[in-house]
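**Student:** Let's see this in three dimensions:
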Amino acid sequence: MAYTWSLIDVNLFDALCPHKYGNFKKSHVFQQYKKEDYIYFENDHSDKIYLIENGKVKIGYYTEDGREVVKAIHVKGDVFGEKAIIGEEQRDEFAVALSEVSICCLTVETLLSLMKDNQHFSLKIYKFIGLRFKKIERRLSILLFKDVKTRLLEFINELSEQYGAHCEHTGNYIIKHPYTQKDMASLLGTSRPTLNCLFNELKEDGILNYNRRAIILYKNVETLAG
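**Tutor:** This is a model prediction of the structure:
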């Protein structure tokens, strides 16, 4: 199976959620989804973007031979369905809840009104969309042309940028991330046993340690992948 992943540089939930803007409080509508509920399907009308208050959402599509391709796993604070902003009329992907999810649904009309009233806000949105597309393209290239271990190292580097922090007491770098091993395996296009073997190999090499919610990079490790 083939996969790509998408990480977001900033938490846009607070910036976008309509309760921040007095004229749009009526647009502040939350919807709840149970695990495995679909938020939208491929070919659904594309007229909303979604902001995750809590929970986890998988984005993907199916190939002609029925294989599932996972494009992204989004978590608290992330935005998805953003292609509606730039004129997408029908979804070319599905979105499904991986846990109980609370989502603020924002119509494209509302978002465009917010953008019209605030040029800085508008530039931030377009920058966000451009960066997301650029990252997906780059990571797809990595997925197609690099082995699983290299893909894992690249992914850990990205996690360290988004979720990592130095520990003053040990000098190590602690990455407290929201992904399970199943999530990581899906995003990296491999199996959980293979992923676990790679983590154990990196542990034995003295590069890192890990547990369910954190990856610990030892202080002598400056970078994992070029």
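
**Student:** When you work out contacts or count neighbours from here on, use the C-alpha atoms and nothing else.
**Tutor:** Noted.

**Student:** list the helices and strands the helix or strand hosting residue 194 packs on?
**Tutor:** Secondary structure assignment for residue 194, by DSSP states H and E: helix 192-204. When contacts are defined as 3 or more Cα pairs under 8 Å, 6 or more residues apart in numbering; DSSP states H and E, helix 192-204 sits against helix 181-188, strand 208-210.

**Student:** I have a second one here; can you model it like the first so I can compare?
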Amino acid sequence: MSENANIWFLDNFSMMKVLKPHELMELEKMTVMADVMKNQAVYFPQDEARTIYFLKKGKVKISKASDTGKEIILSILGPGEMFGELVLAGEESREDLAVATEDVIICKVNQERFKELMAKNPALNFAITKFIGLRIKKIQTRLENLIFKTSEQRITWFLKDFTTEFGRQLSGFPNQWHVDMKLTHKDIGKLTATSRQMVTTVLRDLETKGIIKYDRSRIYILDITQIS
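**Tutor:** Modelled structure (predicted):
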């Protein structure tokens, strides 16, 4: 990838808009682009934390294992998002697992050099701190949902949240959305702490009621106001 392409890519991250042109050039010199194939890990738990990642293409799953060894999916990330950011808050070794759910392109930056850039740009420092706070809040909301919502409520909440984050509204129909969802019912079950069978039941019920339509790769929400 050319230098200009790298700069264009980095400048498309909202938090990088605060960088001056020469700072963007400096960041570009720190970066290494890498392809990660579907189902390949970006990093494992207990790996030394030395790098932050920016996702250019594809989706990455962040998960942990419970005490019983069951996978708990914390988040699904899409293009334009940063991950591995807790290294900036003092994380020394990874506590989660990052896996590509499809072929992805990532941008890797050494955390020490990025911290130096943050120290020179208070606006970037503030943007990153705000980002980390919002990411933690989102994970807390997901965990609270696991505790206080019913299985059906967790699935419908996830459906609405995922669609509004990664999908788009249909032109001229503000309540209709569609999203490419390369997640199996088993994956959704892991994200919502429910069984694959429950996910299938809830989606079929929503389809029967005329609220959604779905196939293996895409979900259409016909009236998002009907999903709580």
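
**Student:** Just name the most buried of the helices and strands packed on helix 192-204 of structure 1.
**Tutor:** helix 181-188 (a mean of 20; mean count of other Cα atoms under 10 Å).

**Student:** Can you check what angle separates that helix from helix 192-204?
**Tutor:** Here helix 181-188 of structure 1 runs at an angle of 100 degrees relative to helix 192-204 (axes from the mean of the first three to the mean of the last three Cα atoms, to 10 degrees).

**Student:** What span of structure 2 is the top helix by length along structure 1 aligned with?
**Tutor:** Of all segments of type helix in structure 1, defined using DSSP state H, the longest is helix 119-145. Mapped onto structure 2 using TM-score structural alignment, helix 119-145 of structure 1 spans residues 122-148.

**Student:** Mind listing what's buried along stretch 123-143 of structure 1?
**Tutor:** Buried residues in stretch 123-143 of structure 1, counted by 16 or more other Cα atoms under 10 Å: 125, 128, 132, 135-136, 139-140, 142-143.

**Student:** ignore the last one, stretch 203-212 of structure 1
**Tutor:** In stretch 203-212 of structure 1, counting by 16+ other Cα under 10 Å, buried: 203, 207-209.

**Student:** which of the residues you listed lies closest to residue 56 of structure 1?
**Tutor:** residue 209 (24.8 Å; Cα to Cα).

**Student:** what lines up against that closest one once you look at structure 2?
**Tutor:** Aligned by TM-score structural alignment, residue 209 of structure 1 pairs with residue 213 of structure 2.

**Student:** SS state for the closest residue to that match other than its chain neighbours?
**Tutor:** Among residues not flanking residue 213 of structure 2 along the chain, residue 220 sits closest, at 5.1 Å (Cα to Cα, 6 or more residues apart in numbering). With DSSP: H, G, I helix; E, B strand; the rest coil as the basis, residue 220 of structure 2 sits in strand.

**Student:** so what's residue 220 of structure 2 up against?
**Tutor:** Going by Cα atoms under 8 Å, 6 or more residues apart in numbering, residue 220 of structure 2 touches 176-179, 212-214.

**Student:** so which of the residues you listed hold up in structure 1?
**Tutor:** Contacts conserved in structure 1 for the contacts of residue 220 of structure 2, using both residues aligned by TM-score structural alignment, their matches' Cα atoms under 8 Å: 176-178, 212-214.

**Student:** How many neighbouring residues does the closest residue to residue 166 of structure 1 other than its chain neighbours have?
**Tutor:** Distances taken as Cα to Cα, 6+ apart place residue 173 nearest to residue 166 of structure 1, at 4.5 Å, with adjacent residues excluded. Around residue 173 of structure 1 there are 21 other residues, counting by other Cα atoms under 10 Å.

**Student:** still on that earlier bit, need the kept ones among the contacts of residue 220 of structure 2 in TSV (columns: distance to residue 60 of structure 2).
**Tutor:** Formatted as TSV, these follow (distance: Cα to Cα, whole Å):
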residue	distance to residue 60 of structure 2
176	26
177	22
178	20
212	25
213	25
214	22
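
**Student:** now the residue nearest to the spatial centre of structure 2: how far from residue 43 of structure 2?
**Tutor:** By Cα atoms, centre = their mean, the mean C-alpha position of structure 2 lies nearest to residue 77, the distance being 1.6 Å. According to Cα to Cα, to the nearest Å, residue 77 of structure 2 stands 15 Å off from residue 43 of structure 2.

**Student:** Could you do residue 113 of structure 2 as well?
**Tutor:** Using Cα to Cα, we find residue 113 of structure 2 at a distance of 20 Å from residue 43 of structure 2.

**Student:** Please, where are all the helices along structure 2?
**Tutor:** Under DSSP H, structure 2 gives helices at 3-11, 21-30, 111-120, 122-148, 151-166, 185-192, 196-208.

**Student:** My understanding was that residue 57 of structure 1 contacts residue 95; is that so?
**Tutor:** Yes - using Cα atoms under 8 Å, residue 57 of structure 1 is in contact with residue 95, at 6.5 Å.

**Student:** Over in structure 1, find the residue span stretch 77-93 of structure 2 aligns onto.
**Tutor:** Residue span in structure 1 matched to stretch 77-93 of structure 2, by TM-score structural alignment: 74-90.

**Student:** ok, back up a step: now, which of the contacts of residue 220 of structure 2 sits nearest residue 64 of structure 2?
**Tutor:** Nearest member of the contacts of residue 220 of structure 2 to residue 64 of structure 2, counting by Cα to Cα, is residue 179, at 25.5 Å.

**Student:** Grab the nearest non-local neighbour of the aligned residue in structure 1 for the closest one.
**Tutor:** Matched across to structure 1, residue 179 of structure 2 falls on residue 176, judged by TM-score structural alignment. Excluding its sequence neighbours, the residue lying closest to residue 176 of structure 1 (Cα to Cα, 6+ apart) is residue 214, at 4.4 Å.
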